[in-house]
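Student: Just the structure for this:
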Amino acid sequence: MNQERAIGIGRAPQNTRDAARKMLWIGIWLIFLSTPLNALLDGRYSAAGQALGWTGLIVFVGLYLVMVFRNTSRTLAPPVIHTTLAALGVIAIGLNLALGSPWLVLFVYVAVNCGAVLSLRRATWGILGATALMCLLSLRADDPPGLVGPLLVPALLGGFAMTGVRQLIRTTVELKEARATVAQLAANEERLRMARDLHDLLGHSLSLITLKSELAGRMLPDHPGQAAAQVADIEQVSREALTDVREAVTGYRRPTLPGELAGARTALAAAGITADVPADVPEDCRTGDLDEDQEAALAWALREGITNVVRHSAARHCTVTLSSRQTLDGRRLELMVRDDGRNAVAGPHGNGLTGLAERLATAGGTLDTRAGPGFTLTARVPLGSGA
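Tutor: Predicted coordinates for the structure are as follows:
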């Protein structure tokens, strides 16, 4: 993930710094243009040759950078791609015919560009075609093998390597889009579930309240006693509905261990902290052995521990373990959050840890903390018969 962030794989630059970093990664390979550059600087060409060489080199490099830089994050239109590739090929051929063999290296960049912007099938033909043209034009030199030999591997390897990089970028973009789609579908499913729950909870109660209210209104002038009974029923139904809604809302707000484990990985990665977090609750301590309050208490402990690591620890590595332990008091599910931070100090608990200890005590669990080296938070709740 850090490497993806560093070179911007699969995303357009977000600011000037990202653009400069990405241009550096792409432009560093222009170092192989030293051969034609030296030819321009050593005075072997006439004034017209100098002008042609500098103009052609600047236009070639500009087109190359635009194609690779823009097309890796946002695909250009096919006519633009084909026209630019044709222009690169024409410049490479023209400079080789006019100025000689030092410009054969341009075909390496043509091959790399083909691999970066074309589909796999077309890129294969483009890479092979650029390499063949390079070999053909090298025959004009006194020592063709000596000139074209060192360029064959960069042309072929660079071109086909770029096809892999392009596929990696496309796969990364598709993966991000798929993750966003999954998240949206999960949110939609959660909204539908909440709507169904609220309908099941309140539909019958509100209908009954409406009917009894109408009935009480009709009874009120002539039968006040019966109307009062209907009002009492309305009050009872309303209280029951309120209790059901409160229980439902509590269930929605109650954190779960799998959800908090996923959140911990995301939070630590966003903070640049190397994380060692289990993917799920171990098989031998599934939540079937926990009641909802105990699981919620452990989930809150994990959230509080990760929050402290991200905000206060200045840690570089954090480890989360979740295991079942047999103690003298019975089986315990133990959650441990340990970091290598430098800001851990021993002392009284803050408000967050104090509230967490009280929440765990309500669920029959315990909270232990230890500072140095780093900071370790350990929360335990009973499992099975010990609950």
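Student: contacts and neighbour counts: CA atoms only from here.
Tutor: Fine.
Student: Surely residue 69 forms part of a helix?
Tutor: Yes: using DSSP: H, G, I helix; E, B strand; the rest coil, the assignment for residue 69 is a helix.
Student: how about this one, so we can line them up?
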Amino acid sequence: MTEPETETNPAMFGVAPRTRKQMLTKCIWIVIWFLYLTGPIGDLAEGDLSPADEALGWAGLLTFIVVYFALLFRHMTHRPLPSGPIRAAVLFIVALAVLLSWEIGPNWLVLFTFASVSVGVTQPFHVSRWAIPALAATLVLIGLRYSHVQVYLFAYALPCLLSGFAMVGVQHMIRTMQELRAAREEVARLAANEERLRLARDLHDLLGHSLSLITLKSELAGRMLPGTPEAAAQQVADIERVSRQALVDVREAVTGYRRPRLAVELAGVRAALRTAAIRADIDPALEQEHRGLTAEGEGALAWALREAVTNVVRHSGADRCEVLLTEEWEADERRYLCLSVIDDGTGPKRGGGHDGNGLIGLRERLALADGRLETGTARGGGFALRAYVPLGAPPLTGTAAHGTDHSPAPHHSPSGG
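Tutor: Down below sits the predicted model:
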């Protein structure tokens, strides 16, 4: 993913050109600095040099321009060359700057600025941090040969230093931009993975419950035929209703707008337990409102209720299922709402050391709501699931009621929906 040309990045720093316009922009950013070569070009144009110096000047200046442009253009537009050829090209540019300024005149000292820029652009900082000052010192030493310009050496040396270290800063900025771009791509990838995980979790929770209920009702309708066709027709009508609701739920889950509510899930729980011939003991508190319960907390508890009852219906072999909702104070003085789903079934399998996909997803949902999940063996056998979510403001009067303690042992469920 490349960053397009913007007002904040007109030279496409750190980005390979993709169009002719971008290629031309990079070329202009290199060529525009050749305006500083007016001094050497003026010496050659005046014709005051000896034939040998003039020939050396033209050949050396053209070679300098070609090598300098090729080196920076390659570095800015393509994958950089290996360090060996780059270092050789930089040393060649430096040698030309020394030779031409020594042999022809002080106006050629400006070539050291270009040499300093090439060092700052192509060399790592541990090299450029001493090479750029060394170039400035060499410029001063050569300039001392020309007594009439010694007073102006500062005007040559300062641009040499500043230009080189400015390019060091630009290269650091480019590397930072590339790292930020890579980090942004990684964040986008992780966000997409998280969204896929959320969608998979939602679909599992939605379809696991609905398909289990459809399967049970289908088996029940099959047993009712042909003896009691009216009852079988009622079961078929329930199957149609559940399947339509499942379709709506899946659509809402895909769009990310569905937020389950305890009262809505409670109706489905009663139907699922009744169809499975499991006696349901439902705490009336499930139908009441609770002060301080956030939408995220209620959604997490609704998912917990659905997942727990789905597991009871599909895996427990229970005759009775108890659903409680209590407010509890923890040791940290925080008030929690606890949903307990307890059955008298077979309980956790021995040696079952891992949660299924349903309980794993449920733990993640509760964690997002700052809650937690506890599972294990209930008193008297069977399986117990307890889901906790924090409550906000404390009640106006009294202390929170502590429900009957059905705390399960720290044991994992054999079923995962």
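Student: TM-score, when you put one on top of the other?
Tutor: TM-score for the superposed chains, counting by TM-score structural alignment, normalised by the length of the first structure: 0.58, backed by 256 aligned residues with a Cα RMSD of 3.0 Å.
Student: doesn't residue 11 of the first structure fall inside a strand?
Tutor: No: going by three-state DSSP, the assignment for residue 11 of the first structure is coil, not a strand.
Student: roughly how far apart are it and residue 265 of the first structure?
Tutor: 22 Å (Cα to Cα, to the nearest Å).
Student: out of everything not next to it in sequence, what's closest to residue 69 of the second structure?
Tutor: residue 30 (7.0 Å; Cα to Cα, 6 or more residues apart in numbering).
Student: Compare residue 11 and residue 265 of the first structure and say which is more crowded by neighbours.
Tutor: Set residue 11 of the first structure next to residue 265 and count neighbours by other Cα atoms under 10 Å: residue 265 wins out with 20 against 17.
Student: So the counterpart of residue 28 of the first structure in the second structure, which state does it fall into?
Tutor: In the second structure, the residue paired with residue 28 of the first structure is residue 32, using TM-score structural alignment. What three-state DSSP gives for residue 32 of the second structure is helix.
Student: same question, residue 334 of the first structure
Tutor: strand.
Student: Then residue 12 of the second structure?
Tutor: coil.
Student: For it, which non-adjacent residue is closest in space?
Tutor: In space, residue 12 of the second structure is closest to residue 5, 5.8 Å off (Cα to Cα, 6+ apart).
Student: show me what contacts the one you found?
Tutor: 11-12, 22 (Cα atoms under 8 Å, 6 or more residues apart in numbering).
Student: ok so, going back, burial count for the residue nearest to residue 69 of the second structure?
Tutor: Residue 30 of the second structure, neighbours per other Cα under 10 Å, totals 16.
Student: and what of the one 10 residues further on?
Tutor: Burial of residue 40 of the second structure, expressed as a neighbour count using other Cα under 10 Å, amounts to 22.
Student: and it, what helix or strand is that in?
Tutor: helix 38-46 (DSSP states H and E).
Student: Can you mark which positions in that helix are buried?
Tutor: Buried positions in helix 38-46 of the second structure, judged by neighbour count with 16 or more other Cα atoms under 10 Å: 39-41, 43-44.
Student: cool, stretch 8-19 of the second structure as well?
Tutor: For stretch 8-19 of the second structure, by 16+ other Cα under 10 Å, it's 11-17.
Student: One more: stretch 112-124 of the first structure?
Tutor: 112-118, 120, 123-124.
Student: from those residues, which is closest to residue 101 of the first structure?
Tutor: Proximity of those to residue 101 of the first structure was ranked by Cα to Cα; the top entry is residue 112 with 19.3 Å.
Student: quick one: what helix or strand has the aligned partner of that closest one in the second structure in it?
Tutor: Counting by TM-score structural alignment, residue 112 of the first structure corresponds to residue 117 in the second structure. In this structure, residue 117 of the second structure is located in helix 111-122 according to DSSP H and E.
Student: Report the contact partners of the corresponding residue of the second structure for residue 42 of the first structure.
Tutor: The alignment partner of residue 42 of the first structure in the second structure, by TM-score structural alignment, is residue 46. Applying Cα under 8 Å, 6+ apart to residue 46 of the second structure gives no contacts.
Student: re earlier: for the contacts of residue 5 of the second structure, which one is nearest residue 258 of the second structure?
Tutor: The closest of these, once distances to residue 258 of the second structure are taken by Cα to Cα, is residue 12, at 43.3 Å.
Student: any idea where the helices of the stretch 151-300 of the first structure begin and end?
Tutor: Taking DSSP state H, counting those that start in this stretch as the test, the helices found in the stretch 151-300 of the first structure are 224-253, 257-270, 292-308.
Student: Of all these, which one comes closest to residue 144 of the first structure?
Tutor: Using Cα to Cα, the helices of the stretch 151-300 of the first structure put helix 257-270 closest to residue 144 of the first structure, at 52.8 Å.
Student: residue range for the closest one in the second structure?
Tutor: Under TM-score structural alignment, there's no match for helix 257-270 of the first structure.
Student: Ok, stretch 195-205 of the first structure next?
Tutor: Using TM-score structural alignment, stretch 195-205 of the first structure pairs with 200-210 in the second structure.
Student: mean shift of the matching stretch relative to the first structure?
Tutor: Taking mean Cα distance after the TM-score superposition for the first structure, the mean distance separating stretch 200-210 of the second structure from the aligned residues in the first structure is 1.1 Å.
Student: next one: that stretch to chain centre, how far?
Tutor: Distance of stretch 200-210 of the second structure from the chain centroid (Cα atoms, centre = their mean, to the nearest Å) equals 26 Å.
Student: Now do the buried residues in that stretch.
Tutor: For stretch 200-210 of the second structure, a neighbour-count test (16+ other Cα under 10 Å) marks 201-210 as buried.
Student: How about stretch 20-33 of the second structure?
Tutor: Within stretch 20-33 of the second structure, judged by 16+ other Cα under 10 Å, the buried ones are 22-23, 25-27, 30.
Student: now do stretch 72-80 of the second structure
Tutor: Going by 16+ other Cα under 10 Å, stretch 72-80 of the second structure has these buried residues: 72-73, 75-77.
Student: Enumerate every residue touching residue 188 of the second structure.
Tutor: Applying Cα under 8 Å, 6+ apart, no residues qualify as near residue 188 of the second structure.
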